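**Student:** the sequence and its predicted three-dimensional model are supplied below.
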Amino acid sequence: RHLALDDALAHARRMVAAGADLVDVGGESTRPGALRVDADEELARVLPVVRELAAEGIAVSVDTMRAATAEACVAAGARIVNDVSGGLADPRMAAVVADADVDYVAMHWRGHSDTMAARATYVDTVGEVRDELVARIDALVAAGVDPARIAVDPGLGFAKDAAHDWQLLGSLDAFTGLGHRVLVGASRKRFLGRLLPEGAAVAERDVPTAVVSALSARA
């Protein structure tokens, strides 16, 4: 939403002033149905923001599925690579993360935004998501990524409907038990919108976002 450099920097600084410990910088939307941004455009969007924020001493993560973007942003000061594909979208990602020795968030993923809805089919939601994440962890470690650097994300809203999301939130112990840090990204997602009156503004999802986030942190 903040494509201009000055706007992005100002927004990030407001977040830090409000108490944010980390700013996640991404150059393409991953919402359901979103079209992909090409690699050059993504890098042009995120790299100047990452470089400037890191120079100011702000902790930055880069949200990308592309190894080249991750590599450039880590070189510019990003401390974390947040990959919604868990390394599946770009076969070079694991090697880049291993070489950089930075923290890496591997999210559960079944495909890009234009196909994910069709893949939201589970017999055992929690078990299947857990097992698919374990497979990603094993692949990352085999590629040389330090296990202590890996965090996992069950991927709320990604190839999942609202019922799947609530099942995962009710079973976070299945993921904390893997021995890795767990990231839960609920921010303004559609399953929270279903708790509100029809037609409610997206911004009204902020309170349920905060509640879900706080409860998840205690799981």
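**Tutor:** Looks like it arrived, so ask away.
**Student:** only C-alpha atoms for contact and neighbour calcs from this point on.
**Tutor:** Noted.
**Student:** for the protein, what spans make up the helices?
**Tutor:** Under the criterion DSSP state H, the chain contains helices at 5-17, 39-55, 67-75, 93-100, 125-142, 162-169, 173-176, 190-193, 206-217.
**Student:** buried stuff in the last one?
**Tutor:** It refers to helix 206-217. Using 16 or more other C-alpha atoms under 10 Å as the test for burial, helix 206-217 gives 206, 208-209, 212-213, 216.
**Student:** in CSV: the helices of the chain, plus distance to Ile150.
**Tutor:** Below are these laid out as CSV (distance: least, C-alpha to C-alpha, whole Å):
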stretch, distance to Ile150
helix 5-17, 24
helix 39-55, 21
helix 67-75, 15
helix 93-100, 10
helix 125-142, 8
helix 162-169, 19
helix 173-176, 12
helix 190-193, 27
helix 206-217, 17
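**Student:** one more structure, for comparison:
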Amino acid sequence: MSSEKIVAEKRTEFGKGAARRIRRENKIPAVVYGHGADPIHLTLPGHATMMALKHHGANALLELDIDGKTQLALTKQVQVDDVRRVIEHVDFVAVRAGEKVTVDIVINVVGDAASGTMVVTDANTLTVEAEATHVPESLEVSIEGLEIGTQILAGQVELPKGTTLVTDPETLVVNITEARTIEEPVADEAAEGEAAEAPEAEAADAE
């Protein structure tokens, strides 16, 4: 995983009012936690941060330039406004090169299972341990040609070199089942016959 450099500003104003003022300036309030130090409250450039997080995904690694010093920071939580879809706040964990971190990695299911099957994804992420600067952006699971009854467990998912599985290896990730078929309702032939005879009976009565 590569990192992107972001110039950050330390902030001394806190609370909702201060956060709103920061966002009005197209900037993003953020906090860096970790290594036993006090949290570092920052203001980040809005567009550059948004693009970095969009490009690198959930576990984006950023090089934060804070007063001329570089701090590696791993993204832990991104708060997004549900309506405007803009980033409201970011939580980071301070990391060092060579340090091991535990993160949740998104699973991407690729390929097509055999005809007549239905693919059920039971786990969307796996928890792994990896070196902070080599956290995988995602894990790929191929279901190409898999038949009904095939199951893929966490322990069967291929991990990048240097990455260790933390999730229970017996956790079900993907289950290939038989495709459900929707049966067409069968009309009652007797009822259809009665319905067809009804107009004839009414016509006879009229005569």
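**Tutor:** That came in fine, so what should we check first? All values reported here derive from a predicted model rather than from experimental measurement.
**Student:** so what number do they get for TM-score?
**Tutor:** TM-score for the superposed chains, counting by TM-score structural alignment, normalised by the length of structure 2: 0.24, backed by 93 aligned residues with a C-alpha RMSD of 6.3 Å.
**Student:** hang on, the earlier thing: just name the closest of the buried residues of helix 206-217 of structure 1 to Val134 of structure 1, please.
**Tutor:** Among these, Ser216 lies closest to Val134 of structure 1 (C-alpha to C-alpha), at 20.1 Å.
**Student:** from Val129 of structure 1, how far off is the closest one?
**Tutor:** Note on Ser216 of structure 1: its distance to Val129 of structure 1, by C-alpha to C-alpha, to the nearest Å, is 17 Å.
**Student:** one step back: would you reformat the buried residues of helix 206-217 of structure 1 as a markdown table and include distance to Phe175 of structure 1?
**Tutor:** Shown next, in a markdown table, are the buried residues of helix 206-217 of structure 1 (distance: C-alpha to C-alpha, whole Å):
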| residue | distance to Phe175 of structure 1 |
| --- | --- |
| Asp206 | 25 |
| Pro208 | 22 |
| Thr209 | 20 |
| Val212 | 16 |
| Ser213 | 15 |
| Ser216 | 11 |
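**Student:** Leu133 of structure 1 contacts Ala151, correct?
**Tutor:** No - look at Leu133 of structure 1 against Ala151 with C-alpha atoms under 8 Å: they stay out of range, at 10.2 Å.
**Student:** any common contacting residues for these two?
**Tutor:** Residues touching both Leu133 of structure 1 and Ala151 (C-alpha atoms under 8 Å, 6 or more residues apart in numbering): Ala106.
**Student:** how close does His164 of structure 1 get to Val126 of structure 1?
**Tutor:** Applying C-alpha to C-alpha, the value for His164 of structure 1 to Val126 of structure 1 is 8 Å.
**Student:** joint contacts of those two?
**Tutor:** Joint contacts of His164 of structure 1 and Val126 (C-alpha under 8 Å, 6+ apart) do not exist.
**Student:** out of the buried residues of helix 206-217 of structure 1, which comes closest to Leu9 of structure 1?
**Tutor:** Asp206 (21.7 Å).
**Student:** would Met51 of structure 2 count as being in a strand?
**Tutor:** No - Met51 of structure 2 is assigned helix when assessed by DSSP: H, G, I helix; E, B strand; the rest coil, not a strand.
**Student:** much appreciated, bye for now.
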